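> Fold the following for me, if possible:
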Amino acid sequence: MPSKEVVSPQTAHRIAQGEHDDLFSVLGPRRIGKKTVVVAFAPGAGSLSALVGGKAFDLAPLAEEPEIFSGEIPEGPYRLRSRSGGDAHTYDDPYRFGPVIGEVDEYLIGEGTHRRLWTALGAHVIEHEGTRGTHFAVWAPNARRVSVVGDFNSWDGRRHVMRRRGSTGVWEIFLPGVGEGAAYKYEIVGPDGLLPLKADPVGFGSQHPPETASIVRDISGYGWKDAKWMEERRGRNARTAPISVYEVHLGSWRRRHEEGGRMLSYKEAAEDLVDYVDEMGFTHIEFLPLSEHPFDGSWGYQPVGLYAPTIRHGPPHEFRDLVEAAHKRGIGVLLDWVPGHFPSDVHGLARFDGTALYEHADPREGFHQDWNTLIYNYGRVEVSNYLISNALYWLEEYHVDGLRVDAVASMLYRDYSRKEGEWVPNIHGGRENLEAISMLQRMNTTVYGEVGGIMTVAEESTSFPGVSRPVDTGGLGFGYKWNMGWMNDTLNYIQREPVYRKHHHHQMTFGLHYAFSENFILPISHDEVVHGKGSMLDRMPGNDWERFANLRAYYGFMWGHPGKKLLFMGCEFAQPGEWQQSGEVPWEIAERPAHKGIQRYVRDLNTLYRATPALHVKDCDADGFQWIEANDAENSVYAWIRRGGPQDQPAVVICNFTPVERRDWLCGLPSPGRWREAINSDAEIYGGGNRGNMGGIIARQEESHGQPASARVTLPPLSTIILTYED
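So this is what the prediction gives:
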């Protein structure tokens, strides 16, 4: 049957020019009367035949468009064989395969309630209708045409035009023979013409930057062996648990200098990093964002591939190796997650289908002035679904134990970092971003409801109420919130010369006025050691001895204070300079005595914190804290009691933030009897002067500071001591 009787010259021309948006209506097998006719588009082929049951049936080229072939074949599965010169290539025709996405997926995607969106969209290596290949699906509702392009089709967008799925805006195609490791992008013709090639918004892998293609990754079939951890982690993430987080930028934690200074792989980190965190006594590792991102200098906070672990450290299954190694050692893994904004790189989400799809069209809503990034349109159900599903993806597919959500404050307020007239009020005329609030609530409700034992953490710097309170009581539903106010106040205090601290005494106590309004984590994060702020050691005043003593005293204050703990890498041994993302933590410095003393001190603080219920069980409850002395501004001394459960003995924390040793300082205590000095930041092993109460303290039944007992205590200069009850 001549080709022109099957394909009109006008249609053939549109196909050859890449203007046809529905090749499934033209190409592939078709029934014409009682005959089966195949129509195929084969650019570059000198001849084309269909193979059926071991026999070849020649297909005739269309005179006007000789790259389009058609011909009658027997009914049944077929393959195509093209010849060009002396070369022959046999392949399966993608246009003979039916759809993969089912009606339920279509309905949920259209409604914006597909919790596991990644199971329908993205690139999946599957067997379909008896043939192995990859199913591609992408959301681009305003596109006129969407094609998959890659090395497998010479990056020619005319060859594999996808099938539009009704009103969902989803396009899909199954490409036989394409498998693991294939690089691909989407060629999209938007309302105004051809766009730059786009990476897959739900791609599971990416090329090494600066290359920007997505990579087909088969993420199925990992043999997890962490069932015991998964059963137990609810207790490890609970408000009553000791939680001490080591924050890590994996690219600069440690490098392989013998190999040109390359970054650690996930598999290497599964040994080196996990060993170190275990040795240091931290309970969790928190990674700065590991989603794929184009620019190293963003530290991962401008992600393009939200569903792809960055290839900088290895493929997805090796990231799973890292998570499993941590779980084997009883260490939780948290990921920084960035749903607040995304970069405007042309291969990413920006104007993905030629319209403002993921972002707002109005820059007063859709452009972030501080970071030159775009803001998600949270009010669009498909966009909020994309983000909520991504949160669930990391927790389910990679067994991550929690997500720390970046820059929540920038999401909650429409006027965040904007002047009058530069923002659009909400429907009630207010500044709250109601759509973002709803998305965060739905995200927390979803992940806590679907995955057992996880945590979510908000980096939120305002006084927005109920961040870590349940959604059904009006809260945002997070498990924890970073206490940015505590961090700012206490760092402002500790960097002052001790002689002036008495005038700012209540900067250290103010946090207790709201310490139990949320479930707080006390963060000394990467943001505190960059952009000219100096390192933690740089902030400390005085001579070298005083600087180290100040830092030890501050860490003791932090570990004794209500709230979970977080410390950025390098801070645990008093790294002397700012963090540099292009280098590594200066491990040679950690071997120097003063720095090694700080490192051992942090390890011992973690050990004490974990072993002492009074120091962690009621981190988030007001009845676990009581002041002994909050007002001794003249001496810059603070003392308080920490309590755990009914059967737990209390602990007492005393801080002296002057360089003056105070002997026989009268301290009220909750019980008479023997109290042990569980830790003393002035101990010689930490680099101190070994002053204190090494033999313990005997408290007598003599009331002081509102307590029934008291004792005379030696307070070393610039120190924190923690006492635990023994009798």
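
> all contacts plus neighbour counts: C-alpha atoms, from now on.
Noted.

> all strands of the stretch 251-400 of the chain, in order?
Ranges of strands within the stretch 251-400 of the chain are 255-256, 262-263, 284-287, 291-292, 305-309, 332-337, 367-368, 373-374, based on DSSP state E, counting those that start in this stretch.

> Sequence B follows; please return its structure for comparison with A:
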Amino acid sequence: MKCVAQAGLYEARIPTGAPYKLRIGWADGWEEGADPYSFPPLLSHHDLHLFAEGKHRELAHMMGAQTMTIDGVAGVRFAVWAPNAKSVSVVGDFNLWNARRHPMRLRHDGGIWELFIPNVMSGSRYKYDITGPDGARLPLHADPFALASEIPPATASVVASPLDFEWHDEEWMARRSSFHAENAPLSIYECHVGSWRRPDKDGTRILTWDELKETLIPYVVDLGFTHIELMPIMAHPFDGSWGYQPLGLFAPMPRQGNPQQLASFIDACHQAGLGVILDWVPAHFPNDLHGMARFDGTCLFEHQDPREGLHPDWHTLIYNVGRNEVRGFLIASALMWLTQYHVDGLRVDAVASMLYRDYSRPHNGWLPNYYGGRENLESVEFLRELNHAVAEYAPTALMIAEESTAWPGVTRSVDSGGLGFTYKWNMGWMHDTLSYISRDPLWRRYHHDNILFGLHYAFSEKFVLPLSHDEVVHGKGSLLSRMPGEGGTRYAGLRAYLAFMWGHPGKKLLFMGAELAQWEEWDPHGELAWNMLDTPWGRGMHALVRDLNRLHRTEPTLHQRDTHSDGFAWIIGNDTENSVFAWLRYGDDGKPVLVVCNMTPVPRIDYRIGVPLPGWWAERLNTDADDYGGGGTGNAGGRSTEQIVSHGYEQSCVLYLPPLSVLYLQHEGGAG
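From the prediction side, this is the model:
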């Protein structure tokens, strides 16, 4: 070969179609291998067409770094979307991070640069060296489509082999539709795996997926939860964001292990009868220089106008979901987790911020939609398309919206004009009831409506009742610390609040630590207060959560009609003086459960409550029981009815209501 340019350009003539290799001399030796440019472009025109339309659902296999063998030569095909770049080179361990070695080819019809590089192996680190449309060379960018990444603070993408895992969850997957049916029990343990437990109490270490298989799964199963929800495990550059500012929507966070180990963890969950839900963030992304911000020198993934593209609360960038390629990028990410990793559902973060153009913005800080309104029509269409795609590719998966406003039809089907989510977090219920339970019991009588109001709209959507991580951070304190009173009164208050929640219509979500009666608020850099299990208060709260979940799963009355108004009936909602509430839960078997709440530290003796059926009402749960750390008072197993009219019923029971307690009683027949 002859050098034809001082910059290091060489040239040689080769007969058409003749196979050849390159032998390159370096200062420390010789390198021999196939020429990357002897291989033709590999992406099909059909792939490029679907990508440009935002309809390619398997971008995890099309884009990024894909290991493959071409004409008997093993290597990696790199593909990245940068339509406005003047040039793109892939740099990494395999070429000494030299941008002159592997400039990529532009496929004009898709704005995608691609190149197959022989002899690159899984585990190699890489980035993209991009020159913007103005000729300026940009900071090296990680791959938005990468399947793996370095452990922060390192920022390179990592070549990963396709997930090749032998699943053993056939029975779970075959039955998942019944587990996720509207009339099935759904009780979710929300978990930040990094701070759940620290190995040997070493704050610098976290449990791996293999270790979590042996510890976390049996713990959650023993507590009786049906699902575990993992706070975002997608690759993110800053641990302090807890995963809610991700830059690797196709890559699992490497701290806990590799993709195979993550798949093994999910497989073990399924074999133990436990579903897995992931938090997923399509609302915004951080502006790190190595990430997606101004990726090709232009606002590619984000909006250009900060009134649309900058999130004022989190100082992050907002995806331009009105652009086909961005919409397809996000939907393909969601489908990858649901299909390749067998994930059972996604909790979609910050949906409210997506639906409104003026969310958290001053009156002059946002742009109206085409019709002059505040609704974000592009986001609405994106969410509908997302949920339609999930229904097609993972029809039994759950899609849960964190949506804090009164947007109508969040859980209505797309075909009926809704957004198409399976469930919606009931943020209003959470804020109202936490406000009520945090007040001194002396003043609760004046805030009765905080409990009643949620039932006015409880069946307008399909709701999950969340007590999430957001309620135990940023100085809010733990759930226990928000209970008024001293000593055992606080524990009694939290026991009553949890039993109130489990008896209320709606599916359940509890953030880790509450089951231990943890005093301190959640510390993402520490671990849960496991020492509480050495105290009667902690053991009692743990036992109560286990029994609540057991009843929730085994007693159909407590879950079958969670989303239907005919599964609920008030008995007492107006006793403001005593702060007592009572209602009935109905299932399909005609054996109602009576839930009675005494929200004061004063016992209510000989409290008469009307009931619809005569006979024996068995006490199925009492939060004041000795086993829960309570005072051990109650109704000696139940009460028989008397032929005395009360609350509109022809018969009634006289009950003892322990202080700060909740009772569940179920009709078991017999004469009154």
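
> how about the strands of the stretch 251-400 of the first structure, which one is nearest R539 of the first structure?
Minimum separation from R539 of the first structure across the strands of the stretch 251-400 of the first structure (CA to CA) falls at strand 284-287, 23.9 Å.

> circling back: to V104 of the first structure, which of the strands of the stretch 251-400 of the first structure lies closest?
strand 305-309 (22.2 Å).

> quick one: buried residues of that closest one?
305-309 (16 or more other CA atoms under 10 Å).

> now swap in stretch 182-201 of the first structure and tell me
182-190, 194-195, 197-201.

> How about stretch 157-164 of the second structure?
157-162.

> Determine how far the last residue of it lies from the first.
One end of stretch 157-164 of the second structure to the other measures 20 Å (CA to CA, to the nearest Å).

> How far does it sit from its chain's centre?
23 Å (CA atoms, centre = their mean, to the nearest Å).

> What span of the first structure is it aligned with?
Mapped onto the first structure using TM-score structural alignment, stretch 157-164 of the second structure covers residues 214-221.

> which pair in the buried residues of stretch 182-201 of the first structure spans the largest distance?
Taking CA to CA, no two of these sit farther apart than A182 and G190, at 25.0 Å.

> On the three-state scheme, the alignment partner in the second structure of V245 of the first structure is what?
Counting by TM-score structural alignment, V245 of the first structure lines up with I188 in the second structure. Assigned with DSSP: H, G, I helix; E, B strand; the rest coil, I188 of the second structure falls in the strand class.

> So I188 of the second structure sits against K508, correct?
Yes: using CA atoms under 8 Å, I188 of the second structure is in contact with K508, at 6.0 Å.

> Comparing those two, which residue is more hemmed in?
I188 (27 against 24; other CA atoms under 10 Å).

> longest helix anywhere in the first structure?
Ranked by residue count and defined by DSSP state H, the top helix of the first structure is helix 593-611.

> Going by neighbour count, which residues of it are buried?
Quick answer for helix 593-611 of the first structure (16+ other CA under 10 Å): 594-606, 608-610.

> The following helix or strand past it aligns to what range in the second structure?
Under the assignment DSSP states H and E, the closest C-terminal helix or strand after helix 593-611 of the first structure is strand 625-632. Counting by TM-score structural alignment, strand 625-632 of the first structure falls onto residues 568-575 of the second structure.

> any idea which element the counterpart of E232 of the first structure in the second structure lies in?
Structural alignment (TM-score structural alignment) places E232 of the first structure against R175 in the second structure. For R175 of the second structure, the element it lies in under DSSP H and E is helix 170-179.

> Compute the number of surrounding residues for the residue nearest to C299 of the second structure when sequence neighbours are not counted.
Of all residues not flanking C299 of the second structure in the chain, A293 sits nearest, at 6.8 Å (CA to CA, 6 or more residues apart in numbering). For A293 of the second structure, the count of nearby residues is 21 (other CA under 10 Å).

> From what I see, A293 of the second structure and F301 are in contact.
Yes: proximity of A293 of the second structure to F301 meets the contact threshold set by CA under 8 Å, at 7.2 Å.

> With the first structure overlaid, report how far the helix holding R175 of the second structure is off on average.
After superposition onto the first structure, helix 170-179 of the second structure sits on average 1.0 Å from its aligned residues (mean CA distance after the TM-score superposition for the first structure).

> Run the angle between that helix and strand 275-280 for me.
If you take axes from the mean of the first three to the mean of the last three CA atoms, to 10 degrees, helix 170-179 of the second structure sits at 70 degrees to strand 275-280.

> Tell me how far helix 170-179 of the second structure lies from the chain's centre.
With CA atoms, centre = their mean, you get 20 Å for helix 170-179 of the second structure.

> And stretch 565-584 of the second structure, by the same measure?
For stretch 565-584 of the second structure, the distance to the chain centre is 33 Å (CA atoms, centre = their mean).
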